[in-house]
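Engineer: fold the stuff below for me.
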Amino acid sequence: MKIAFYGSSLLSSYWNGAATYYRGLLRDLALRGHEITFYEPDAFDRQQHRDIEPPEWARSVVYPATEESLGQVLAEARHADVVVKASGVGVFDTELLQGVIRHASPHAIRIFWDVDAAATLNEMRGAPDHPLREALKDLDFVFTYGGGDPVVDAYQGFGAARCVPIYNALDPTTHHPVPPDERFASDLAFLGNRLPDREARVEEFFLKAAAALPDRSFLIGGNGWHDKVMPSNVRHLGHVGTADHNAFNCTPLAVLNVARDSMANVGFSPATRVFEAAGAAACLITDYWEGIELFLKPDEEVLVARDGQDVAEHVRALTPERARTIGEAALARVLAEHTYELRGAQVDDILTAEMAQRRERAAA
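Structural biologist: Okay, here's the model as predicted:
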């Protein structure tokens, strides 16, 4: 099938945490024979911070963030069998949502792909005139980055015909063990952009732990932290491109995952960082969120913390041998159960079944 995907960015992870999620899923779908076109606006300096060049498995269309260019790329939706509007493009989100519905051909499968479902649902609850509320009646599916039954129930309560979580996963060709790199040497490292609904949790789980362990070294990567007051044993790297993620995960004694408020509250929402770290056989410490045991087993494949004190105690007690054992167990688990090959098969099955049903109805 021809898939037209309108998202934030395939080429850059700069202020775009969904980049590796898009790449993993769409690459697998391309390998299954689907023709992928990814449309992304030239916005937020992402094109000046590319991690990859346009891949051979997708047609990449970068359009100026203007109304004229928006109209041109939306017009191309009529050629697709599947049209996807992802959440959080950052510019023209409402126009893109309404435009893909309006321009899609009558036979096309229309999908809203929510990479931050908990936040989107909170917005919808507070805004009776939210454009997605009206659009749901014209969409065939809502796919979500995670969220489990709470998100499915909420979306169906708003009128979604079908809502299916398509969880993050590992692309082992991209994220895998590599030799350590002294640039990332530390006892605990955290990678994530500074966002309003994440900052307080980073203060609790990362900075509080650093303050409690002044003799240990801490490393933080991501955009926006440059003017944040931090303990003296915390080193800030700034943006870390995806090419360095493996070394970032492999080098420290342990790496930390901190969920955003909305994702922690709803649960069942493992971040891409969870699978990237596990894929590199890193020892992962994560804040607690409901459903984590569906992805990694606490104390054996991941260490779970309920506050900064727990994080500090994990780091204090951790030995290189135990860290290695946990990381290797996590790698084995995600390779067996949480790869983009498996997620791609899930999406492919859904799309194939839906298109077959449409053909049957048309032939009847």
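
Engineer: only C-alpha atoms for contact and neighbour calcs from this point on.
Structural biologist: OK.

Engineer: so the closest residue to Ser69 other than its chain neighbours is in which element?
Structural biologist: Leaving aside its chain neighbours, Ser69 sits nearest to Tyr63 (6.1 Å; criterion: Cα to Cα, 6 or more residues apart in numbering). If you go by DSSP states H and E, Tyr63 is part of strand 58-64.

Engineer: give the next helix or strand downstream of that strand.
Structural biologist: From strand 58-64 onward toward the C-terminus, using DSSP H and E, the following helix or strand is helix 67-75.

Engineer: buried residues, that following helix. List them.
Structural biologist: Neighbour-count burial for helix 67-75, counted by 16 or more other Cα atoms under 10 Å, picks out Leu70, Val73, Leu74.

Engineer: now do the same contact list for the closest residue to Asp42 other than its chain neighbours.
Structural biologist: In space, and not counting its chain neighbours, Asp42 is closest to Pro64: 5.2 Å by Cα to Cα, 6+ apart. With contact taken as Cα atoms under 8 Å, 6 or more residues apart in numbering, Pro64 is in contact with Pro41, Asp42, Ala43, Leu70.

Engineer: against Leu331, how distant is Leu97?
Structural biologist: Leu97 is 37 Å from Leu331, where distance means Cα to Cα, to the nearest Å.

Engineer: which one of these two has more residues nearby?
Structural biologist: Shown here are Leu97 and Leu331; by other Cα atoms under 10 Å, Leu331 has more neighbours (26 against 21).

Engineer: residues contacting the more buried one?
Structural biologist: When contacts are counted by Cα under 8 Å, 6+ apart, Leu331 touches Ala278, Gly279, Ala280, Ala281.

Engineer: run the last query once more with 6 Å
Structural biologist: Each residue near Leu331 by Cα atoms under 6 Å, 6 or more residues apart in numbering is listed here: Ala278, Gly279, Ala281.

Engineer: this one next, for a side-by-side:
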Amino acid sequence: MTRPLDIVVIGLSLSSSWGNGHATTFRALLRGVDAAGHKVTFLERDMPWYASRRDLAKPGFCKLFLYGSVDELMSLHGQKLAGADAIVIGSYVPDGVEVIDAVADLAPKRLCFYDIDTPVTLSKLRRGDEEYLARRQVPCFDVYFSFSGGKILDRLRDEFGARRACPLYCAVDLERYRNTGAKRTWDLGYLGTYSPDRQPTLERLLLEPARQLPEMRFVVAGPSYPADTAWPENVERIEHLSPSEHADFYSRQRFTLNVTRADMIAAGWSPSVRLFEAAACRTPLISDWWEGIGHFFPPGEAAIIAHSSVDVVRALTGVSERRRRAIAGTAYDRVASAHSAEARARSFIETIESVAPKTDLAPRHCERRLPA
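Structural biologist: Predicted coordinates for the structure are as follows:
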């Protein structure tokens, strides 16, 4: 590192993890960036939904500022943005298209996009839905960091004109996610906000096994589940868990379940942060299948792949304690070596530093012609 970078991130949320995976992802990454000696400022739109549910109002690893509108963002922080070594704008930022245009007009030294929802974003753009990113803006970024890897990076370049598309998977803070030694409470658990496209899989891979195994205990944690959801009697419900409670939650499970959104399955190479968190706590994974999962967690060695309730029941009743521990240990080793916050931060910083900073004051007009 030649000198510390001054990085500004404009993201959906850092202060509240309620109902979104962005906060957890940003927290792990930015802790790693801070530990490497760089300076980070996070700018977050002050939204009512998060205002009443903040669980990290004063992060110790970066400066956090809230703003009320795009005009306020630019009036209060325009000078800081213009002088930053790099600006990173995240997906699902409110009024994101307007934010990107306003920031681009400042002629920033380096302008990046961090898409924590890449498959969803591209599906929206193909439909003409430009909720937080316009198709014309994709080529404006020096780097398009993508939550998803694999073939989706080729589509970003070839179909949408991204200058440089790089994977930036989520990561886990190994200091905060570790086995707590808590007494085991559940045989199988799941952590995730309700999503209509995930619910059939949750039904198949957790609720149905719970009905078949009434002597075992299950748990589902996360908000927004419909009031009329038919929960079996042996499934405990937890409305919300703050990140500070995640490690204990995983440590109390014999196995943990991962359920992937349909867009992420279709794209492949989109590991959920929950996979890394559970593995860091040495809780063995049962997951649905998606292309690329073997790169992160080889089936049978670091995770159990389940296609049906039969697979889950077989795992809960037939996997020995010795094999369970071996699967958990292999998953932990893979996460610790390649998917820690420090490892991800190094990749993030190295990519930013590889981009020559813009030195002229001409604004970045995000209207380049896309490839034919």
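
Engineer: TM value for the aligned chains?
Structural biologist: The TM-score (TM-score structural alignment, normalised by the length of the first structure) is 0.90; 351 aligned residues with a Cα RMSD of 2.0 Å.

Engineer: got a list of contacts for the top helix by length along the first structure?
Structural biologist: Secondary structure of the first structure per DSSP state H: the longest helix is helix 340-363. In this structure, residues lying in contact with helix 340-363 of the first structure by Cα under 6 Å, 6+ apart are Gly24, Leu25, Asp28, Leu29, Ala169, Leu170, Asp171.

Engineer: repeat that for 10 Å
Structural biologist: 1, 21, 23-34, 81-82, 107-109, 140-141, 143, 164-172, 335-337, 364 (Cα atoms under 10 Å, 6 or more residues apart in numbering).

Engineer: so what corresponds to Asp138 of the first structure in the second structure?
Structural biologist: Matched across to the second structure, Asp138 of the first structure falls on Cys140, judged by TM-score structural alignment.

Engineer: verify the stated contact: its match with Gly161.
Structural biologist: Yes: using Cα atoms under 10 Å, Cys140 of the second structure is in contact with Gly161, at 9.0 Å.

Engineer: show me what Asn179 of the second structure lines up with in the first structure.
Structural biologist: Taking TM-score structural alignment, Asn179 of the second structure has Pro177 as its aligned residue in the first structure.

Engineer: ok, now Phe65 of the second structure?
Structural biologist: Checking TM-score structural alignment: Phe65 of the second structure goes with Val61.

Engineer: with adjacent residues omitted, what lies nearest to its match?
Structural biologist: That would be Tyr39: by Cα to Cα, 6+ apart, it lies 4.8 Å from Val61 of the first structure.

Engineer: again, but for Ser13 of the first structure
Structural biologist: Using Cα to Cα, 6+ apart and skipping the chain neighbours, the partner closest in space to Ser13 of the first structure is Ala19 (5.2 Å).

Engineer: same deal with Arg237 of the second structure?
Structural biologist: Val220 is the one closest to Arg237 of the second structure (Cα to Cα, 6+ apart), at 5.2 Å.

Engineer: got the contact list for the one you found?
Structural biologist: With Cα under 10 Å, 6+ apart, Val220 of the second structure has these contacts: 188-193, 202, 206-207, 231, 235-240, 257.

Engineer: all the helices of the stretch 201-350 of the second structure, residue numbers only.
Structural biologist: Per DSSP state H, counting those that start in this stretch, the stretch 201-350 of the second structure carries helices over the ranges 208-212, 243-251, 262-267, 273-280, 293-296, 309-318, 321-338, 341-353.

Engineer: and those helices: which comes nearest Arg198 of the second structure?
Structural biologist: Smallest distance to Arg198 of the second structure across these (Cα to Cα): 7.2 Å, for helix 262-267.

Engineer: just the buried members of the contacts of Val220 of the second structure?
Structural biologist: Using 16+ other Cα under 10 Å as the burial test, these include 188-193, 202, 206-207, 231, 235, 240, 257 as buried.

Engineer: can you add distance to Pro59 of the second structure and give those back as CSV?
Structural biologist: Converted to CSV, those look like this (distance: Cα to Cα, whole Å):
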residue, distance to Pro59 of the second structure
Leu188, 32
Gly189, 29
Tyr190, 27
Leu191, 24
Gly192, 23
Thr193, 23
Leu202, 33
Leu206, 35
Leu207, 37
Trp231, 37
Val235, 34
His240, 20
Leu257, 30
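
Engineer: nearest to Phe296 of the second structure, out of those residues: which one, please.
Structural biologist: Closest to Phe296 of the second structure, out of all of these and judged by Cα to Cα, is Leu257, at 15.7 Å.

Engineer: which one in the first structure is aligned with Arg346 of the second structure?
Structural biologist: In the first structure, Arg346 of the second structure lands on Ala345 (TM-score structural alignment).

Engineer: burial count for that match?
Structural biologist: For Ala345 of the first structure, using other Cα under 10 Å, the count is 15.

Engineer: now do His295 of the second structure
Structural biologist: 11.

Engineer: what residue of the first structure matches up with it?
Structural biologist: Alignment note (TM-score structural alignment): His295 of the second structure maps to Leu294 of the first structure.

Engineer: from Val151 of the first structure, how far off is that match?
Structural biologist: According to Cα to Cα, Leu294 of the first structure and Val151 of the first structure sit 16 Å apart.

Engineer: what's the answer for Pro165 of the first structure, then?
Structural biologist: Taking Cα to Cα as the measure, Pro165 of the first structure falls 8 Å from Val151 of the first structure.

Engineer: spell out which residues are contacts of both of those two.
Structural biologist: Listed as contacting both Pro165 of the first structure and Val151 by Cα under 10 Å, 6+ apart are Ala117, Thr144, Phe268, Ser269.

Engineer: these two touch, right, the third one and Ile166?
Structural biologist: The one in question is Phe268 of the first structure. No: look at Phe268 of the first structure against Ile166 with Cα under 10 Å: they stay out of range, at 11.2 Å.

Engineer: let me see the contact set for Asp142 of the second structure.
Structural biologist: 86, 109-113, 162-165, 352, 355-358.

Engineer: type out the PyMOL command that picks the buried ones from these.
Structural biologist: Selection of the buried residues among the contacts of Asp142 of the second structure in PyMOL, burial being defined by 16+ other Cα under 10 Å:
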select buried, resi 86+109+110+111+112+113+162+164+165+352
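
Engineer: kind regards, and thank you for your time.
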